[in-house]
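# just coords:
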């Protein structure tokens, strides 16, 4: 759990060997390049677009061939065109099948018929109309030959014989268009299209053997593009060129070994106060799920701290408190175990999400046992599970204390880390003030709840509040104090810090949702159980079926709502309340100049 220490790299090399040096630097894969000049590449279509489209198309094929490098020596460009031709033809056939289906649906009420030759019917044509059942009387005014060929719950299906299309005066209805093909002919065309679709699907499946070469070609294309972009970012001066970037301290031995093999020299410099290095979070896969949440929302600044592990464990706890049912947690855990192997690729996003899900569900099982809820059922008195039921969701005062206590501890952790980051600054004393103030106020509230004859000034925790006021008022800014004006500005900053009390109060109360949502889910589960039992006992025939339907759909709905609440509100408490107090400044991600899949510094 850390932010990687960065060192500024300045590298100077021989222009004649520029491409080889840049290619070697890309192979090293450890430097975040800094743009030294504005020279963007010419705009235009990306050459890799066709490869991306072809790979995406083949990857979504239901049945794929095994990964291989085909012996066929055709140019890859030709293969890509064949893949895309298959894609476009398949899309066209699917569109034709859908249009045919709609046409047959429209034509079905009129029946299966073929149009006769015009000469056979005195050059008259058939005109088709749908007549609402309530407007049957309109047909009495029609002078042209007509016939109702079908009717349903809504319409009469009318055929009129006329040389020209009847006007609105002739027939005050909107004409229906049936097309020139008969129903049987449309069915035959539909069958032909299905056969063509099967042929294209078989060809698509055969083309999936090119997935590996296409993926490798895409990686090479993107690597080459980044190499060209890097070439445009360096400075050229006659026989030498220069580039700058940031490199993790852990990668310096590899850099030293590589530079010894090329005609180049480099200089390293520690970042100064005015520098803004990129943020590189270093976390193991075990707790890396927290890093994914942090990276998705907002990266901390380089000089801040990495909250990934704190968010990993606190998010797991919040999810458990909101789910509040061991039965639901075990059910979700079984689904996770069924997909465990698929999510076990080392270094991938899947394994990090898998480990986070395991921590969330493990915490949920433990918390569910503590509150004694198993699909909304409480274990019977005297059982082993009943002895483990030490928390009562219906004990509102106790659950309020627990929820608010979790919130206070969570915010205290944020202030503690800010204190450590600012340990060489006066700002650390303001964080210390908040730690004393929050903990003191919470303990003072607990004292008030436990004491019948409570007197504010007699509580030892009351004196935490003046200490908080003094520290926050005088230390909320690190501006130098050299004059009366500086003192006044310092106090203005302090007043702004003190006014944060209302925000702190609101943030602590936000943690009440942990108790409220957990109680709501448990109540819904118990309600569905009662409804199911009532339905079973009150219906003599089919009672068990009603019982099963209510249990399945009721608990399914409750489980979905609990998962959504746990994820949304768990993230909110971490990334809103906690983040606002614990993270100062926003960083930007470290992006190593590296070949695809060849750098451990890119996540």
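Okay, I see it. All values derive from a computational prediction rather than experimental measurement.

# From here on, just use CA atoms for contacts and neighbour counts.
OK.

# for the helix or strand hosting residue 329, packing partners?
Using DSSP states H and E, residue 329 maps to helix 326-338. Helices and strands touching helix 326-338, as assessed by 3 or more C-alpha pairs under 8 Å, 6 or more residues apart in numbering; DSSP states H and E, comprise helix 349-371.

# and for the helix it packs on, what are the contacting residues?
285-290, 312-313, 315-317, 319-321, 323-327, 329-330, 332-333, 336, 340, 343-345, 374, 385, 388-393 (C-alpha atoms under 8 Å, 6 or more residues apart in numbering).

# relative to helix 326-338, how tilted is that helix?
With axes from the mean of the first three to the mean of the last three C-alpha atoms, to 10 degrees applied, the angle from helix 349-371 to helix 326-338 works out at 160 degrees.

# Going along the chain from helix 349-371, find the next helix or strand for me.
The helix or strand immediately downstream of helix 349-371 is helix 384-388, counting by DSSP H and E.

# Give me the buried positions along that next one.
residue 386 (16 or more other C-alpha atoms under 10 Å).

# need the contact list for the residue lying closest to residue 422 once chain neighbours are set aside.
Spatially, and ignoring its direct neighbours in sequence, residue 422 is nearest to residue 428 (5.1 Å; C-alpha to C-alpha, 6 or more residues apart in numbering). Contact analysis of residue 428 by C-alpha under 8 Å, 6+ apart lists 418-422, 475.

# when you check those against the helices, which ones overlap?
Under the assignment DSSP state H, those contribute 418-421, 475 to helices.

# And the buried ones among the residues you listed, selectable in PyMOL?
A single PyMOL command selects the buried members of the ones in helices among the contacts of residue 428 (16+ other C-alpha under 10 Å):
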select buried, resi 418+419+421+475
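
# Alongside the first one, take a look at this:
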């Protein structure tokens, strides 16, 4: 309670969730400060296979996150026909997920996989119901006009989640490097100092990176797919304000 009153209840709850998830992931991967004391159910190391798995997991998290945002919009728009547009984008995002896996992970993408069907179905709904109108030509025309930029945005949004893998990989490399450096010392007090300083620094950097990238993914990619609009005031650094003094 004392810590919660100092940093705020919301931030305290966030730290508790982050700590719990970190412990669960550490136990699942068997990684504790760069050491692997037992054979984990999800083996993670610095091999190419592990990097591929982490990238795949990051893209999967991204597709789930973004498609949930589009489905959220669909619920808000229902029963307006624009809810079909949002469902279409949710399906299209999963199709783009397949495109990203093809380009980044060299996985196949053909008619035996679900990705082309998701792209076609999603694009049809996204174009056809972007601006519902009694005039079908106008409706399809407006949908086609808005589609290219939104399509590129969907691709970049999904691939942006690779930063999750990069943060985890950087933290793992630092942990292993500090362990190798410390254990290579023959003077044990210096070994303890290097371990405490190195892992403390690594934890601090990991927390900063985690919150920074988490905020970015929520404020930009997720909010964009949620249709959230941010308001504020215009940036005018050279604006001169003139104040008038009223004399009695």
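Thanks, I have the structure now. Remember, it's a predicted structure, so these values are computed and weren't measured experimentally.

# I'd like the distance between the equivalent of residue 21 of structure 2 over in structure 1 and residue 310 of structure 1.
Under the alignment (TM-score structural alignment), residue 21 of structure 2 maps onto residue 363 of structure 1. Residue 363 of structure 1 sits 15 Å away from residue 310 of structure 1, going by C-alpha to C-alpha, to the nearest Å.

# Comparing the two, which shows the higher neighbour count?
Counted by other C-alpha atoms under 10 Å, residue 363 of structure 1 and residue 310 do not tie: residue 363 has more neighbours, with 23 against 18.

# show me where structure 2 has helices.
Going by DSSP H, structure 2 shows helices at 2-7, 9-29, 48-77, 82-105, 115-128, 136-160, 162-183, 188-216, 223-226.

# when you compare where the fourth one runs with where helix 48-77 runs, what's the angle?
Meaning helix 82-105 of structure 2. Using the same axes, to 10 degrees: helix 82-105 of structure 2 against helix 48-77 is 170 degrees.

# buried set for stretch 328-335 of structure 1?
Counting neighbours by 16+ other C-alpha under 10 Å, one finds that the buried residues in stretch 328-335 of structure 1 are 328-330, 332-333.

# Likewise for stretch 41-49 of structure 2?
Buried residues in stretch 41-49 of structure 2, defined by neighbour count with 16+ other C-alpha under 10 Å: 44-45.

# Dump the ones in helices among the contacts of residue 428 of structure 1 into CSV; add distance to residue 226 of structure 1 as well.
Shown next, in CSV, are these (distance: C-alpha to C-alpha, whole Å):
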residue, distance to residue 226 of structure 1
418, 38
419, 41
420, 39
421, 36
475, 47
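
# and of the ones in helices among the contacts of residue 428 of structure 1, the nearest to residue 224 of structure 1?
Taking C-alpha to C-alpha as the measure, residue 224 of structure 1 sits nearest to residue 421 out of these, at 40.4 Å.

# Near residue 201 of structure 2, how many other residues are there?
For residue 201 of structure 2, using other C-alpha under 10 Å, the count is 14.

# which residue lines up with it in structure 1?
So residue 201 of structure 2 corresponds to residue 557, using TM-score structural alignment.

# List the contacts of that match.
No residues are in contact with residue 557 of structure 1 under the rule C-alpha under 8 Å, 6+ apart.

# same thing with residue 477 of structure 1?
426-427, 490, 493-494.

# What lines up with it in structure 2?
In structure 2, residue 477 of structure 1 lands on residue 131 (TM-score structural alignment).

# what's the answer for residue 406 of structure 1, then?
Under the alignment (TM-score structural alignment), residue 406 of structure 1 pairs with residue 61 of structure 2.

# ok, the spatially closest residue to its match that is not a sequence neighbour to residue 145 of structure 2 distance?
If the residues on either side of it in the chain are set aside, residue 61 of structure 2 comes closest to residue 161, at 7.6 Å by C-alpha to C-alpha, 6+ apart. With the distance defined as C-alpha to C-alpha, residue 161 of structure 2 ends up 27 Å from residue 145 of structure 2.

# what about those two, which has more around it?
Set side by side, residue 161 of structure 2 and residue 145 show more neighbours around residue 161, with 24 against 12, by other C-alpha under 10 Å.

# And the more buried one, what's its match in structure 1?
In structure 1, residue 161 of structure 2 lands on residue 511 (TM-score structural alignment).

# Would you mind measuring from that match to residue 406 of structure 1?
7 Å.

# Please apply the same query to residue 189 of structure 1.
Going from residue 189 of structure 1 to residue 406 of structure 1 by C-alpha to C-alpha gives 67 Å.

# Between the two, which is the more surrounded one?
Taking neighbours as other C-alpha under 10 Å, residue 189 of structure 1 and residue 406 compare with residue 406 leading, 19 against 16.

# Is it correct that residue 84 of structure 2 is in contact with residue 126?
Yes: between residue 84 of structure 2 and residue 126 there is a contact under C-alpha atoms under 8 Å: 7.3 Å.
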